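>>> What follows is a predicted protein model with its sequence.
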Amino acid sequence: MNSTHEVFNQPTPLVDYNLFDTHRPLRDALKFNAPALQTTQLHELGATLGSAAMQTHARLANTHTPQLHTHDRFGRRIDEVEFHPSYHALMQTAVGAGLHGTPWTGLSASPHVLRAAGFMLFTELEPSILCPISMTYAVTPALRGNAGVHADWGPKLASLWYDPALKPLHDKPGVTMGMGMTEKQGGSDVRANTTQAVREGSDAWGERYAVTGHKWFFSAPMCDAFLILAQAPAGLSCFFLPRVRPDGSRNAIHIQRLKDKLGNKANASSEVEFQRASAWLVGEEGRGIPQILEMGTMTRLDCSLGTSGLMRQALGIALNHTAQRHAFGKPLVEQPLMKNVLADLALESEAATALAIRLARAFDQQGAEHERLMARLLTPVAKFWICKRGSHFAQEAMECLGGNGYVEEGGEGVMARIYREMPLNSIWEGAGNIMALDLLRGLRKGDAVAALVHELAPARGQQAALDRLADALPARIEAMASEAEARRLAQDVALAVQAALLVQTAPAAVADAFCASRLGGDWGQAFGTLGAGTDFDSIIQRAQPR
C-alpha cells in the first residue's frame, strides 16, 4: 500500500529520565529544609520512576481498573477486589521506598522530608495507587491509642515488604491500612454518622465492639485493616477494623460496589456495609473527632505533595513537547507567548514544591513550638491553595500540547490522566471550605500571628511587594478572620509564605517574577500573563525535565 504521508514534527514522549536529578526546585527545597539529608535514595528512586517500564505499569494500572468480586463461583461471600499485576508492581515500589509508615520509625534524618520528596516524585509517575500508602502513613501514629494493636501492627506498617494477600497478620511480612469516615447522610459532617458500635468484651487488643452500619467512601478496601468512626455510648469514637479477625476468619465487611470515578482509576474506592463486624477501640470513647483531625493533618500534607508532583509532571510534559514541536518557523518553546505560559507554570510549580516541602519539615521538628504552630497553620493553607491551583494548572499545561494533550489513547495520554486526577486532592480529606475554616481554627492556637511574622522575617528587605504583604498580614488576619473571608485569607497566607520561601531558595529570576506577579499585581487572571520584563528563558531553563 502506498504511503499517504510522512509523520514528522511529532515529539517523542518524556521517558527514561531521572525525576529527582532534573527537579532543581525540589533539590533546592531539600537543601533549605533538610541540609543534612542524604539524597542517594531519592536519586535511585527518581531513576526508577522515570523509566519506560514504570510508565508502562502506570498506564496498565489505570486502563485495567480494579474489579470487585463479592462472591466466589460457589456462592460464598468473599468481598475481594482484583487488581492488575501492574498495580501490585507500583505498590511494591512505593512500599519498598518507605513512602507509607516507615518515617515513624525515626531511623533516618529528616524522615518526613525524605518521605515527602519520595511521595512527590512517585506522584509524577502515578498518583492513585498512593491512596493506601498515604492512609498507612496517617494512621500509624494514631494506633498508639491502642497499645495492643500498635505492638502487633506497628512494625509491619513500617515494613518494606508488600504482600497483597488477604490473610491473618501473623502470616504477612507487611501490611497497609485505610480509613472509613464518611457516610451517605453526612459527608464531611462526621458528627452525623449513624454507624453503631456495641461493646462485646475485651482481649489482647483491648476493648472489642460489634460494628453495624455503612461507609459511603471507603478507599482501598483491600487494605489489611482500617480506622473507622462509629457511635459508641460515649459518642463518636475511633475503631480499629481488620479485614481478617485474629482467629483467621474474615470480618463482616461487605463491599457493596466500587465507585465509578472521573479519575484516580487505579485505586479502588468503595461503598461498604458492616454487619456486626469486629472492631477494637482506639483511644477513648467519644474522642473520635480529635483523632480524625490528627490523621487528617497527615493526609492533607499528602494532598499538597501530590498536587505539587502532578504539577511538576504536567510542566515537564509541556516543556518536552514544546521543545520539539515546531510552528511558524521555530520551536514552540521559542515563541514569546508560549514562553510566558511555560514560565508562569514553572513559577506556580516551584512555589507549590517549596510550600509542600516546608510543611513536611514542620512534621520533622514537632519538638519546637514554632514548627508545631506552622504545621497547624500551613497544613490547611497548603492543602487549600496548592490543590485549588492544580486544576487550572493542568488545563493550561494540556493546552500547550493542543489536541494531543486531550487524547487518552489507551492510557498513553498522560496529560489527560493528570487533568482527570487534579480535582481530587482538592476534594478529599476536606474540600476548600473545610480547609479555610480549619485555618480560622488554627489561628486561635497559640500566638499564630507571631509565628507567621517570624516565618516571613528572613525574607524581608528583598522584595518590596512581599514586605508590603508581610506588613499588612497581621491586620488582615484580624480583619478577615471570618467565615465569609476565610478563603481569601488562606490565599494571602499561602502566597506570602511561598514568596518568602522562593526569596530564600530560588534564583532571582524566579523570586522576582513570582513576587511581581502574585503579590505586585503585574499579572492577569490566567497563566501566561507575566510582565514583559520577566526573565522567561532563565525560569524555563531551570524547569526543564532533561
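Received, thanks. Numbering: from 1, shown residues only.

>>> Please count neighbours and contacts with C-alpha atoms only from this point.
Noted.

>>> Helices of the stretch 351-500 of the chain, residue ranges please.
Applying DSSP state H, counting those that start in this stretch to the stretch 351-500 of the chain gives helices spanning 369-400, 414-427, 432-442, 448-456, 464-480, 486-505.

>>> Residues contacting the second one, please?
The list of residues contacting helix 414-427 from outside it, by CA atoms under 8 Å, 6 or more residues apart in numbering, reads 262-264, 303-304, 306-307, 310, 314, 317, 383-384, 387-388, 390-391, 394-395, 398, 405-408, 411, 432.

>>> Just the buried residues from those residues, in ChimeraX please.
Selection of buried members from these for ChimeraX, criterion 16 or more other CA atoms under 10 Å:
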select :263,264,303,304,306,307,310,314,317,383,384,387,388,390,391,394,395,398,405,406,407,411,432
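
>>> try this one side by side with the last:
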Amino acid sequence: MVSAREDLQTHEVWNQPQVPGPRDPWAADAVLREAVAREGGQVVPLETYGAALGSEALAVAAREAERLAPELVLFDRGGRRLDEVRYATGYHDLMSAGIGAGYAALAWEGGAGGHVSHAAMVYMASQLEPGHCCPMTMTYAGVPALAGQGGALEVWREKLLSRVYDPSVAPLGDKAGATLGMAMTEKQGGSDVRANTTRAERDGGDWRLTGHKWFCSAPMSDGFLTLAQAPEGLSCFLVPRWLDGERNPIRIQRLKDKLGNRANASSEIEYQGALGHLVGEAGNGIRTILEMVHHTRLDTAMAPAGLMRAALAEAWHWAEGRRVFQKRLVDQPLMRAVLADLALDWEAATALGLRVARAFDAGGDAGERALARIGVALAKFHNNKRAPVVIYEAMEALGGMGYVTDTPLPMLYREAPLNGIWEGSGNVICLDILRTLARAPEAGEALRLELEAARGNSAVYDAALDAHGARWHGPPEEAEARLFAERLSVLLAASLLLRFAPGEVGATYAATRLGGEAGRISGAIPAGEVGVILSRLSGRA
C-alpha cells in the first residue's frame, strides 16, 4: 500500500494516529474468544466470519451501506405498482456474507453451541454495520415460531435455514433462500398489541389481511410474521411478500427517516387483502409470536456489547497513537481510568449476553430454559442502558474527531438507542421481568443459583447480594421495577466476571458497581492498577 502524504504545502501531518485498517473482530478480541470457549460456541465458523468482516471488501461494503440510504420505488415507469426498496450493493454484500456464515441458520443446524455462536456473530457484525443485522436476526428468530407447523410453513422454515442469500423478487418456490420480517406495531397500541385493529378473514384454507402497520422493518423480506384480529381473537400469520405470478397486496406507505440503523429500511405498510397463512392456533397469536420475540431479544442483548466493543477499539487506537503533554494519551492516568471503567461495562455486557445464549442452547434442561427466559430480559435491559454512555465516552476520548463521520463513532452513537427500544423498551422489559418472576418461580430459582455460584469470591458482592435479598423477598411494586432490574442485572454480570474474568476485572467491577467506590460518571473511580483491564481491551491479553 502507498502511504498518504504527510508533508503538505503548509504543514506536516503529525500527532495524528494512522487511519486504522479493517479489524478482524474475532482475532482482535480475547474477551470474545474466552467467552465463546467457556460457553461452548463453535470456533471455526466464527474465525471464518471474523476474517470476512475484517476484510477490506466488507469494510467498503459497510461504508456504502450506511451512507447510501435505501430507496423506495413505488411504481415502474409505466405507473404499475412495485412497492419495492432498492439497497446499495454493499448492503447485499453484507447480507450474503452473514447468511452464508450461518448467522440465521447456525443455531438450528444441530451443532453444539449454536446459539452462542449465533450471538457471537451478532456481536461481530454489529461492529461493522448494524443495519443489515435486522433482517438476519428476524430470520433466525422466526425459525422456532414455524417449528412443527407442517404444510406450506415447513417449506418456509427450510428456506429460512438456507445459507444462500437470494434477494430476487420471486415467489418462495423459485428462491434459493428466504428472509423473514415482522409487522406487529400499530399506531394506536405500540407495545400493547392487543389493541391491534388489522383484521383477518378466511379465504378458503388461508386468510386475507386488511389493515395498517406503523413499523415494518426490512420490507423486502420474503415474508412477515404479523398479528391480526381473526374471529377467534388476535392471531399470528405469515404473510408472503410475493405470490406465484403476482404481488401480494402489501403497500409500502413510506420509509421511516430514522436516527440510525440507516442501511436497514423500516417502513409503514398496509395490507389490502393480503394473503396470509395462519401460524399456530387462531386466537393464540401473542403466544405464537412471542417465540420469535424471545429470540430477537437475545440479539438485542448482544448487539450493544458489539457496539461498545467497536467504539472502544476506536478510542484505544486513538489513545495509543496520540501524544498529549509529552506522553501518549494511553499512558495518561486519567485517560486510563476512563478507558478501564468503560472496558468493565463492555466486558460485563459481553459475558452477560453469551451466558444467556448458552441457556438458549440447553433446550432439554428446565433450569437453563428458565434462566434463558429471565436472563435475556435482564441482559437486554442492562446492556442497552450502558451502551449509549460507553459509546459517548469513547467518542469524547477522540475529541473533535469523534464527532466527525470520518470515524465510525457518530454511526455507533446513532445506533446506540435502537436495541433498547426494539422488542420492548426499558419499561416494557422491566414489567416483563416482574411478570416472569411472579408467574414462573423456576426462573427465580435458576437466577438465584446463578447468583449464589459467585458467593465467596468477593465480600463486596456477597454483601450486595444479601442486601438485595433483604430488600426484595419477591418482585417489587411496579414503581421500583427499574431499580430492581438494574440491581439484579448488575449482580448477574458481577457474578460472571467474578467467576470467569481475571481477578482484577471481577474485583474492580464489584467494587465500583456494587460497593459504591465510584461516581455516576464514567472514569470517576478510585485510583488503582488498571493494567489487566486495559490489556484485555487492547486485545493483547
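Looks like it arrived, so ask away. Bear in mind that the values here come from a model prediction, so they are computed numbers and not experimental data.

>>> how about JSON lines for the helices of the stretch 351-500 of structure 1, with distance to Met298 of structure 1 added?
JSON lines is the format used below for those (distance: least, CA to CA, whole Å):
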{"stretch": "helix 369-400", "distance to Met298 of structure 1": "8"}
{"stretch": "helix 414-427", "distance to Met298 of structure 1": "13"}
{"stretch": "helix 432-442", "distance to Met298 of structure 1": "14"}
{"stretch": "helix 448-456", "distance to Met298 of structure 1": "20"}
{"stretch": "helix 464-480", "distance to Met298 of structure 1": "25"}
{"stretch": "helix 486-505", "distance to Met298 of structure 1": "18"}
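
>>> For Leu519 of structure 1, find the nearest of those helices.
When the helices of the stretch 351-500 of structure 1 are compared by CA to CA, helix 464-480 sits nearest Leu519 of structure 1, at 5.7 Å.

>>> Check which helices and strands that closest one sits against.
If you count contacts as 3 or more CA pairs under 8 Å, 6 or more residues apart in numbering; DSSP states H and E, helix 464-480 of structure 1 packs onto helix 448-456, helix 486-505.

>>> Could you rerun that using 7 Å?
Helix 464-480 of structure 1 sits against helix 486-505, with contacts defined as 3 or more CA pairs under 7 Å, 6 or more residues apart in numbering; DSSP states H and E.

>>> Run a quick neighbour tally on Gly456 of structure 2.
11 (other CA atoms under 10 Å).

>>> Regarding structure 1, what is its longest helix?
helix 288-324 (DSSP state H).

>>> Structure 2: matching residues for that one?
On the basis of TM-score structural alignment, helix 288-324 of structure 1 is assigned to residues 285-321 in structure 2.

>>> Equivalent analysis for stretch 75-87 of structure 1, please.
Going by TM-score structural alignment: stretch 75-87 of structure 1 matches residues 79-91.

>>> now stretch 388-401 of structure 1
Stretch 388-401 of structure 1 maps onto residues 385-398 of structure 2, going by TM-score structural alignment.

>>> Need the contact partners of the matching stretch.
The contact list for stretch 385-398 of structure 2 (CA atoms under 7 Å, 6 or more residues apart in numbering) reads 304, 308, 311-312, 315, 318, 342, 345, 402-403, 409, 413, 416-417.

>>> Then stretch 275-289 of structure 1?
143, 145-146, 205-213, 229, 232, 234-241, 251-253.

>>> Can I get the buried part of those as one PyMOL selection?
Burial among the contacts of stretch 275-289 of structure 1 is assessed by 16+ other CA under 10 Å; the matching PyMOL selection reads:
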select buried, resi 143+146+205+206+207+208+209+210+211+212+213+229+232+235+236+237+238+239+240+241+251+252+253
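
>>> Now, the contacts of stretch 275-289 of structure 1 that are in strands?
206-213, 229, 232, 235-241, 253 (DSSP state E).

>>> Give me the neighbour count for Pro173 of structure 1.
That count, for Pro173 of structure 1 with other CA under 10 Å as the rule, works out to 14.

>>> show me what contacts it?
156, 161, 163.

>>> Check the secondary structure at the closest residue to the first one other than its chain neighbours for me.
When you say that, I think you mean Lys156 of structure 1. Counting by CA to CA, 6 or more residues apart in numbering, Gly174 is the residue found nearest to Lys156 of structure 1 once chain neighbours are left out, at 4.5 Å. With DSSP: H, G, I helix; E, B strand; the rest coil as the basis, Gly174 of structure 1 sits in coil.

>>> Tell me, how many residues neighbour Gly174 of structure 1?
So Gly174 of structure 1, with other CA under 10 Å, has 21 neighbours.

>>> Then Thr12 of structure 1?
Neighbours around Thr12 of structure 1, by other CA under 10 Å: 10.

>>> Now do it against Leu319 of structure 1, distance only.
12 Å (CA to CA, to the nearest Å).

>>> How about Gly430 of structure 1?
32 Å.

>>> Looking only at neighbour counts, state which of these two leads.
Under the criterion of other CA under 10 Å, the comparison of Gly430 of structure 1 against Leu319 puts Leu319 first, with 27 against 20.

>>> Could you pull up the contacting residues of that one?
Residues in contact with Leu319 of structure 1 (CA under 7 Å, 6+ apart) are Gln544.

>>> about what we covered before: now rank the contacts of Pro173 of structure 1 by neighbours and give me the top one.
Counting by other CA under 10 Å, top hit in the contacts of Pro173 of structure 1: Lys156 with 21 neighbours.

>>> Over to that one. Which of the three states is it?
Using three-state DSSP, the secondary structure recorded for Lys156 of structure 1 is helix.

>>> Which residue in structure 2 aligns with it?
Lys156 of structure 1 maps onto Lys159 in structure 2, by TM-score structural alignment.
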